[in-house]
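*Asks:* my questions concern the predicted model and sequence given below.
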Amino acid sequence: MESEHTQNWEELETKKGTIAILNDPQVQIPDANSFLELLFSAAQDTIVLSKLNFPDSFYELKTGIAGEILQKLSNYKRRMIVLGDFSGIESKSLNDFLYECNKNGKIVFTDRLENAIDLLKEIH
């Protein structure tokens, strides 16, 4: 799977380091194992994905998919930005989850790359 995804990454130098941006909205990440394969196909420690790369079940916290993926990021000391419109979310638990992620700064959910880079924190 690595060779399949490698050509889809674009690297961008930022004030918080080089990030890898996935330029393929068709890529779907159905589970933590698929995410891990994609994560390791990027040459950088910080990846940028689209909200659309994740299935709806990712955003339903009770499925556990988001938790598993965030655990992989923590275990391997990586950061992730998810770009998309999160303003219309009605679920309090999902809003709280996104708020805490953004506050922590290792995983950031926002609509603009510039905002996300400002929210990123160092990996320890």
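*Replies:* Received it, and whenever you're ready, just let me know what you need. Numbers count the residues shown, from 1 in each chain.

*Asks:* could you use CA atoms for every contact and neighbour count after this?
*Replies:* Will do.

*Asks:* next one: stretch 102-119 to chain centre, how far?
*Replies:* The chain centroid and the centroid of stretch 102-119 are separated by 10 Å under CA atoms, centre = their mean, to the nearest Å.

*Asks:* next up, a structure to set beside the first:
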Amino acid sequence: MEIRTIKENNTEIAVISSSEILITDVQSALDLIATVNYETGCDRMILNKAALCEDFFQLRTKLAGEILQKFINYHMKIAIVGDFSGYTSKSLKDFIYESNKGNDIFFLPGEKEAVEKLSAV
């Protein structure tokens, strides 16, 4: 895992790059939040969707809700970037739509959009 920081509009954002899945359960999400906060001091992060296990995107597992609640509890805003068009679940599409209307959790196509969104909230 590699963590780099971007500064935009006086806001520092951690960008996490990894060739492996980083979040598989609630504990691994907490570990990532703690690592990013400790190493960078950032309270915003960008993470590629490939770093999340596929169960995250199956809402019936409740994993997405449990994990994203930890991000809210620990005041870490997150943008998950990638192509979500391959998911056909209406529930997941609605979940992404509603998340993107908020101020803490975003599902966006790329890093540029994520930086813009996270530096504006």
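*Replies:* Thanks, I have it. As the structure is a prediction and not an experimental result, all values here were calculated from the model.

*Asks:* is the residue nearest the centre of the first structure in a helix, a strand, or coil?
*Replies:* By CA atoms, centre = their mean, the first structure has its centre lying nearest to residue 80, at 3.7 Å. Classification of residue 80 of the first structure by DSSP: H, G, I helix; E, B strand; the rest coil places it in strand.

*Asks:* which strands or helices does the longest helix seen in the second structure pack on?
*Replies:* Secondary structure assigned by DSSP state H gives helix 26-40 as the longest helix of the second structure. Helices and strands touching helix 26-40 of the second structure, by 3 or more CA pairs under 8 Å, 6 or more residues apart in numbering; DSSP states H and E, are helix 63-73.

*Asks:* the helix it packs on aligns to what range in the first structure?
*Replies:* The aligned range for helix 63-73 of the second structure in the first structure is 65-75, by TM-score structural alignment.

*Asks:* check the mean deviation of that stretch from the second structure.
*Replies:* With mean CA distance after the TM-score superposition for the first structure, stretch 65-75 of the first structure departs from the second structure by a mean of 0.8 Å once superposed.

*Asks:* who touches the counterpart of residue 107 of the first structure in the second structure in this structure?
*Replies:* Alignment note: residue 107 of the first structure maps to residue 105 in the second structure; criterion TM-score structural alignment. By CA atoms under 8 Å, 6 or more residues apart in numbering, residue 105 of the second structure lies in contact with 68, 77-80, 99.
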